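A.B. asks: no sequence on hand, only this structure:
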């Protein structure tokens, strides 16, 4: 079972192909929701040396970043073996 953990936003790397999918309007909506209700859905990251690679939750990450937050709640998952 995955355990919720707090991750420093500055140490989360977003893959380039994910950055291209950024929808600023969606980030704004999520930021407003976070202000009202807090972060309700954790992101998912995997460890890569000293940093973390974002797997899921790009818009949540950007919403919290836009609000000036320094950490985000998420799950640390293992890399999938193919």
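C.D. replies: Sure thing, it's come through. The structure displayed is predicted, hence computed values, not measured ones.

A.B. asks: CA only for contacts and neighbour counts going forward, please
C.D. replies: OK.

A.B. asks: can I assume residue 32 sits in a helix?
C.D. replies: Yes - assessed by DSSP: H, G, I helix; E, B strand; the rest coil, residue 32 belongs to a helix.

A.B. asks: residue 2 versus that one, what's the distance?
C.D. replies: Relative to residue 2, residue 32 is positioned 27 Å away (C-alpha to C-alpha, to the nearest Å).

A.B. asks: could you do residue 29 as well?
C.D. replies: 27 Å.

A.B. asks: and the two? Which one has more around it.
C.D. replies: residue 29 (13 against 9; other C-alpha atoms under 10 Å).

A.B. asks: I'd like to know which elements the host helix or strand of the more buried one is packed against.
C.D. replies: Residue 29 belongs to helix 24-37 when assigned by DSSP states H and E. When contacts are defined as 3 or more C-alpha pairs under 8 Å, 6 or more residues apart in numbering; DSSP states H and E, helix 24-37 packs onto helix 58-66.

A.B. asks: got another, please set it beside the one above:
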């Protein structure tokens, strides 16, 4: 079972391979967050601080753009290669 927690945006680390950002997606998500609120938490794996982002780069960036400080995240176990 995944554990949900609220994490400060400053405590996220985005691996280089996750940095394919599309600004139109960020803008659309930010608009959706304004209208409906945050629907889905991002996924992170614990690695001390910062927490490593596994999924949700556009959601993270949309929250940053809206000035939200802590956001909801699920901790997941990821097999490292």
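C.D. replies: Sure, I can see it. Remember, predicted model here, so these are calculated numbers, not experimental data.

A.B. asks: give me the residues contacting the helix holding residue 29 of the first structure.
C.D. replies: Helix 24-37 of the first structure is contacted from outside by 40, 59, 60, 62, 63, 64, 66, 67, using C-alpha atoms under 8 Å, 6 or more residues apart in numbering.

A.B. asks: with the second structure overlaid, how far apart is the helix or strand following it on average?
C.D. replies: Of the helices and strands lying after helix 24-37 of the first structure in sequence (DSSP H and E), the nearest is strand 43-48. Superposed on the second structure, strand 43-48 of the first structure shows a mean distance to its aligned partners of 0.7 Å (mean C-alpha distance after the TM-score superposition for the first structure).

A.B. asks: check which element follows strand 43-48 of the first structure along the chain.
C.D. replies: strand 51-56.

A.B. asks: so that next one versus strand 43-48, what angle?
C.D. replies: Angle, strand 51-56 of the first structure to strand 43-48, by axes from the mean of the first three to the mean of the last three C-alpha atoms, to 10 degrees: 140 degrees.

A.B. asks: what's strand 51-56 of the first structure in contact with?
C.D. replies: In contact with strand 51-56 of the first structure (C-alpha under 8 Å, 6+ apart) are residues 11, 12, 13, 14, 15, 43, 44, 45, 46, 47.

A.B. asks: could you rerun that using 10 Å?
C.D. replies: 7-15, 18, 42-47, 61, 74-77, 79 (C-alpha atoms under 10 Å, 6 or more residues apart in numbering).

A.B. asks: mean per-residue distance, it to the second structure?
C.D. replies: Mean deviation for strand 51-56 of the first structure: 0.4 Å (mean C-alpha distance after the TM-score superposition for the first structure).
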